[in-house]
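# need a 3D model of the sequence below.
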Amino acid sequence: MITLDLRIQYDDERTAKAIFDSIAPDNEGYITTELKGCLLVMKIASSSAGTLRNTADDLMACIKAAEEASGLVSGPAPDLDCDTFFE
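Just a heads-up that it's a prediction; the model follows:
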């Protein structure tokens, strides 16, 4: 089993809870998510690296959409994996 732990720190508990509530319905059965004050803690487990990556990509897309909807992010997100040219 392969696992991935993700932690995202927000400025306040209200924002963290809003993001937590936004992504919770999509994660049931695939991702364990906890809210610890301003910290969102997520754990993904999979039997293959490919499935783990796909799940993580979906999770990050949902988080990005929730942040954009709440006004936390303005403008396009940075291309951290440098693959914009290929998408």
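# make it CA atoms for all contacts and neighbour counts henceforth
Fine.
# quick one, strands of the chain?
With DSSP state E as the criterion, the chain has strands at 2-9, 31-36, 39-46.
# what's the closest of those to residue 60?
Closest of these to residue 60 is strand 2-9, at 10.0 Å (criterion: Cα to Cα).
# next, the angle strand 39-46 makes with the closest one.
170 degrees (axes from the mean of the first three to the mean of the last three Cα atoms, to 10 degrees).
# strand 2-9 - contacts with which helices or strands?
Judged by 3 or more Cα pairs under 8 Å, 6 or more residues apart in numbering; DSSP states H and E, the packing partners of strand 2-9 are strand 39-46, helix 49-70.
# this one next, for a side-by-side:
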Amino acid sequence: MSTDPGAVSPRCQQQLLELSAYLEGDLGPEQMAALDAHLATCECCGRMAASLRRAIALCRSEEVRDLPPAIQADALARVRALLQGEG
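Below you'll find the model as predicted:
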């Protein structure tokens, strides 16, 4: 057992890697059942699943809007500056 509060067990790591596919219904029946069982008993992964469900629902419920040109230009300039600083 790790003393690091941010540490995730190897079993949980694998489950979390499959979480998005699970929520989209893209796993096979056996994988779905295994992840269902894990989420029912693992509080941490259950919270992650609930959080991701809310985020997905929010993304699907919002209409797509264009950013104002000034914000687009500022964001693009910041990304370019970051890329130039790394390269």
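# and the TM-score between them?
Remark: TM-score between the superposed chains equals 0.30 [TM-score structural alignment, normalised by the length of structure 1]; 37 aligned residues with a Cα RMSD of 3.3 Å.
# pick the most deeply packed of the strands of structure 1.
strand 39-46 (a mean of 18; mean count of other Cα atoms under 10 Å).
# just to revisit the earlier point, okay if I get the strands of structure 1 as TSV plus distance to residue 61 of structure 1?
Shown next, in TSV, are those (distance: least, Cα to Cα, whole Å):
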stretch	distance to residue 61 of structure 1
strand 2-9	14
strand 31-36	14
strand 39-46	14
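# still on that earlier bit, I'd like the helices and strands packed on strand 2-9 of structure 1 laid out as CSV, including distance to residue 5 of structure 1.
CSV is the format used below for the helices and strands packed on strand 2-9 of structure 1 (distance: least, Cα to Cα, whole Å):
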stretch, distance to residue 5 of structure 1
strand 39-46, 5
helix 49-70, 10
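# most tightly surrounded among those?
Of all the helices and strands packed on strand 2-9 of structure 1, strand 39-46 carries the top mean neighbour count, a mean of 18, counting by mean count of other Cα under 10 Å.
# need the contact partners of stretch 50-62 of structure 1.
If you take Cα atoms under 8 Å, 6 or more residues apart in numbering as the criterion, stretch 50-62 of structure 1 is touched by 2-4, 23, 27, 30, 44-46.
# touching, residue 43 of structure 1 and residue 4? I think so.
Yes: the pair residue 43 of structure 1 / residue 4 is scored as a contact, 5.7 Å apart, by Cα atoms under 8 Å.
# next, show the common contact partners of these two.
By Cα under 8 Å, 6+ apart, no residue touches both residue 43 of structure 1 and residue 4.
# contacting residues for the spatially closest residue to residue 33 of structure 1 that is not a sequence neighbour?
Excluding its sequence neighbours, the residue lying closest to residue 33 of structure 1 (Cα to Cα, 6 or more residues apart in numbering) is residue 42, at 4.4 Å. With contacts defined as Cα under 8 Å, 6+ apart, residue 42 of structure 1 is in contact with 5-7, 31-34.
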